[in-house]
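[1] have a look at this fold, sequence not included:
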């Protein structure tokens, strides 16, 4: 399976990234070592959207906190960068894609990342992964 993460990324050119205790949605909790992941630098933290692609080299579920009834699953991952994005793709480029039922990969990305703007790891459809690959 292919995944994407939107998180604070200070140096998109780093060879390796550590993302501790990241929120997961839309199948993101299934991320595992060896999975491909697209990295989006969160605009909430001054980022610009899609910055890199990588491979997950470590993945560990974060234990649930005691006494908290409803919790979003979280996972800590380490990613080895394999490529830098050559094309801009962020909130501004995805904003026009709001017809949630149109089946376009851009709409899927807009829905998963920007409908609820929190940072997170998400699972991607094959169509969305193929679309993102065109940015490299």
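    Received, thanks. These numbers come from a predicted model, not from an experiment.
[2] for the rest of this, base every contact and every neighbour count on C-alpha atoms.
    Noted.
[3] biggest helix in this protein, by residue count?
    helix 126-133 (DSSP state H).
[4] here comes the other one, which I'd like you to weigh against the first:
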């Protein structure tokens, strides 16, 4: 069974067919990402990006070895991702920032919490509801 994840990271070539994403931090279950999983890609607004740009499938996922001499470390992964769709409408911090009632159960709130509550670029695990909600951002592109 595949799972759904999101990544917020600088994406250097938006029109690319895929990406090699090296040593990405993981949070909120992101370290469980594996080949075959669905990945929603957010071009990091911390680095001048515009938020959600693509959906892809993880072709390869490798856990990175811990750095020597660093006592507390966030787990990291290196991913190879193939693009499967381009976002049909924008979605980023400006849209999600109003969803800040952390216990309301909305998929928009989950995304705001996991991606934008901390500025860190990262891979995060998604609930089924959040993945379905994000998939709607691609509906117009596939018609």
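    The structure has been received and is ready for your questions. Predicted, not measured: the structure shown is a model, and the values here were computed from it.
[5] circling back: okay, the longest helix of the first structure sits on what stretch of the second structure?
    Aligning helix 126-133 of the first structure against the second structure (TM-score structural alignment) gives residues 128-135.
[6] how big's the offset between that stretch and the first structure?
    Mean deviation of stretch 128-135 of the second structure relative to the first structure after superposition (mean CA distance after the TM-score superposition for the first structure): 0.3 Å.
[7] any residues touching that stretch, and which ones?
    4, 5, 40, 106, 107, 108, 110, 111 (CA atoms under 8 Å, 6 or more residues apart in numbering).
[8] just flag the most distant two among those residues.
    40 and 106 (17.6 Å; CA to CA).
[9] tell me which of these two has more neighbours.
    residue 40 (26 against 15; other CA atoms under 10 Å).
[10] where do the strands sit along the second structure?
    Ranges of strands in the second structure, per DSSP state E, are 4-9, 18-27, 38-43, 51-63, 76-86, 122-125.
[11] what's the mean deviation for the first one versus the first structure?
    Spelled out, it's strand 4-9 of the second structure. Mean for strand 4-9 of the second structure is 0.4 Å (mean CA distance after the TM-score superposition for the first structure).
[12] with the fourth one instead?
    Once fitted to the first structure, strand 51-63 of the second structure is off its aligned match by 0.4 Å on average (mean CA distance after the TM-score superposition for the first structure).
[13] now that strand: which residue numbers in the first structure?
    The aligned range for strand 51-63 of the second structure is 49-61, by TM-score structural alignment.
[14] contacts for that stretch?
    6, 12, 21, 29, 31-43, 73-85, 88-91.
[15] buried ones from these, can you make that a ChimeraX selection?
    Buried residues within the contacts of stretch 49-61 of the first structure, by 16 or more other CA atoms under 10 Å, are selected in ChimeraX with:
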select :6,12,21,29,31,32,35,36,37,38,39,40,41,42,43,73,74,75,76,77,78,79,80,81,84,85,89,90,91
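[16] now the strands of the second structure in TSV, with distance to residue 98 of the second structure?
    Shown next, in TSV, are the strands of the second structure (distance: least, CA to CA, whole Å):
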stretch	distance to residue 98 of the second structure
strand 4-9	19
strand 18-27	22
strand 38-43	18
strand 51-63	16
strand 76-86	24
strand 122-125	20
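[17] out of the ones you listed, nearest to residue 139 of the second structure?
    strand 76-86 (9.5 Å).
[18] so how far is the closest one from its chain's centroid?
    Here strand 76-86 of the second structure shows a centroid-to-chain-centroid distance of 9 Å under the convention CA atoms, centre = their mean, to the nearest Å.
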